[in-house]
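Enquirer: Predicted model, plus sequence, below.
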Amino acid sequence: MSHQLGSLVSAILNRHFGEIVQKVGDDLFSFGARPVAAIAKTTEIPRIKVVESLRTLLKYDLVTFEPSKNEVVADYKIVPDNILLLMRYPRYLLQIKSKHGSEAEMIVEEVLQRGCVTATNLLVTLARKYKDDRV
């Protein structure tokens, strides 16, 4: 089961975020909680790219972090259950549209695509999209 779950998590990460994030996710899935330096060393990805990948995964709540034993460095840990939920996004959008209409669907879709967004930015983005659709 673990090998199959790892393959599925890897495929989902690659589809949604690309190859670099996939490699970081694979490393975390294989080795468990690890600091940035260890991830960069085993994946042979530059440290800055590893940090950007972890930032993306944290934004979508697909990775958590906690202090390591020396409490100076953070250990990052992947959350496979949250990654599996990415596959449900189309179903979420269908349910929202059927129950609340297309405007609600646009709001939920934007939040799902960005991971997190302020209400102001959300409204401005949706107003621009709505204006572009009408013209």
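Expert: Cool, the structure landed.

Enquirer: only C-alpha atoms for contact and neighbour calcs from this point on.
Expert: Will do.

Enquirer: Quick one: distance of stretch 124-135 to the chain centre.
Expert: 26 Å (Cα atoms, centre = their mean, to the nearest Å).

Enquirer: Pasting the second one now:
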Amino acid sequence: MSYQCGKVISLVLQERFGDLVESIANYLYKYGPCSLLQLKKQMELPLPKVKEVLAVLLKYSLISIKHPNNTDLYALECNRVLWMLRYPTYIKLIKRKFGGDAEVLLEEILQKGYVNETDLLEITLERLTKISVAATLPSLQEKLNSLVIAKYLINFSSQPEIKEDTVKTDEKDKPMEISTPIKAWTINPDRFHQDLRDDFIVSAFANRFDNNAAELIRVLIQQMYVRTEPWAVVSNPVPIVEVKDLIKKMNNFPQLIAHFDQYVAVLEQDNSKFMYKVGEASGGSFQLGMKHIFTVFAWEICEHIVLEKFDSKSGSYISSR
């Protein structure tokens, strides 16, 4: 990765964990996976301090352990460090979908890396009580279960790179044990990113057309998940009749219901080519180009920048790429 990326990673870790954690993480960024003894020697730090820093980084899933030739090597997970910048967005998303109680639950997990379920519920209840928000342990347990069912939270022990492990040292040193509490939860970044991606697509079509078109796209993506892996490049076919029936049942967009076929035709003909028809039976089905749409967005942003900086002719040249 680039020098600038390294600077961002250093700043994020320094602000959150302090100079010592930042210095060891920065070394791992520059030189790649290292053993415990390598870090001790190169950083000129006491072994207990190095162990303490590795324990912190493991707790927050910011490093992983590799085992070449039966040697434990510690590797910095750069993306996970950068994802910490998205934590406020994660919190807003959960508040919007699940309410204030779930927001506080998530804040506690993000603050601590992972939290024992019992402790999490008690701490959250205490925080809510202090700000005079009515909540009970059963209601918080229900919110927590909802976050787990929706896969925003996952069992800590289910992550192989964060599993209970032992750092091997020489015979004079005791091994460092990273214990995992029973029934502890941590966040599942992939699930948050899936929602952020979908929100971005829906918002883009709202700006491109209107809220009715955006709702049609939203329901199409929702139904895509019934039959397609979330990060597939192209979705499996989604029957348009199924989408129409769902929109009718919701009955929140009367204009979309009244002009459904016209909206489908306009979106199908749009130069983004996000949705395209396959088959003719029962009105046909549509596939969604989940990867292609971001290529289109990227080009449109480039065109907009060039157009602002130069003139319409330069924008036309870019469009004819």
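Expert: That came in fine, so what should we check first? Not measured: the values here are computed from a predicted model.

Enquirer: Do you know the score for how well these two fit?
Expert: Scored against TM-score structural alignment, normalised by the length of structure 1, the superposed chains reach a TM-score of 0.91; 133 aligned residues with a Cα RMSD of 1.5 Å.

Enquirer: residues in structure 1 aligned with stretch 166-182 of structure 2?
Expert: Under TM-score structural alignment, stretch 166-182 of structure 2 corresponds to no residues of structure 1.

Enquirer: Give me the neighbour count for Leu122 of structure 1.
Expert: Using other Cα atoms under 10 Å, Leu122 of structure 1 is surrounded by 17 other residues.

Enquirer: What span of structure 2 is stretch 122-130 of structure 1 aligned with?
Expert: Taking TM-score structural alignment, stretch 122-130 of structure 1 hits residues 120-128 over in structure 2.

Enquirer: Next, report how far the matching stretch is displaced from the centre of its chain.
Expert: In terms of Cα atoms, centre = their mean, the gap separating the centre of stretch 120-128 of structure 2 from the centre of its chain is 25 Å.

Enquirer: and the longest helix that structure 2 contains, how far from the chain's centre?
Expert: The longest helix of structure 2 (DSSP state H) is helix 189-208. In terms of Cα atoms, centre = their mean, the centre of helix 189-208 of structure 2 is set 11 Å apart from its chain centre.

Enquirer: Could you pull out the buried residues of it?
Expert: By neighbour count on 16 or more other Cα atoms under 10 Å, the buried set for helix 189-208 of structure 2 is Pro189, Phe192, Asp198, Ile201, Val202, Ser203, Phe205, Ala206.

Enquirer: Ok, stretch 49-68 of structure 1 next?
Expert: By 16+ other Cα under 10 Å, the buried positions in stretch 49-68 of structure 1 come out as Val50, Val51, Ser53, Leu54, Thr56, Leu57, Leu58, Tyr60, Leu62, Val63, Thr64, Phe65.

Enquirer: Make sure Phe286 of structure 2 is indeed in a strand.
Expert: Yes: assigned with DSSP: H, G, I helix; E, B strand; the rest coil, Phe286 of structure 2 falls within a strand.

Enquirer: Just give me the neighbour total for Ile94 of structure 2.
Expert: Using other Cα under 10 Å, Ile94 of structure 2 is surrounded by 20 other residues.

Enquirer: what's the helix or strand containing it packed up against?
Expert: Assessed by DSSP states H and E, Ile94 of structure 2 sits inside helix 87-98. Helix 87-98 of structure 2 sits against helix 100-112, with contacts defined as 3 or more Cα pairs under 8 Å, 6 or more residues apart in numbering; DSSP states H and E.

Enquirer: Relative to structure 1, and after superposing, what's the average distance for the helix it packs on?
Expert: Superposed on structure 1, helix 100-112 of structure 2 shows a mean distance to its aligned partners of 0.6 Å (mean Cα distance after the TM-score superposition for structure 1).

Enquirer: Let me know the angle separating that helix from helix 87-98.
Expert: 150 degrees (axes from the mean of the first three to the mean of the last three Cα atoms, to 10 degrees).

Enquirer: residues making contact with helix 100-112 of structure 2?
Expert: Residues outside helix 100-112 of structure 2 that contact it (Cα atoms under 8 Å, 6 or more residues apart in numbering): 60, 87, 91-92, 94-95, 115, 120-121, 124, 128, 135, 140, 143-144, 147, 185-187.

Enquirer: Now restrict the residues you listed to buried residues only.
Expert: Listed as buried from the contacts of helix 100-112 of structure 2 are 60, 87, 91, 94-95, 115, 120-121, 124, 128, 140, 143-144, 147, 185-187; burial here means 16+ other Cα under 10 Å.

Enquirer: rewinding a little: just the ones of the buried residues of stretch 49-68 of structure 1 in strands?
Expert: Counting by DSSP state E, the buried residues of stretch 49-68 of structure 1 place Val63, Thr64, Phe65 in strands.

Enquirer: isn't the last one right next to Ala74, touching?
Expert: Yes: in this structure, Phe65 of structure 1 is within contact of Ala74 by Cα atoms under 8 Å, at 6.1 Å.
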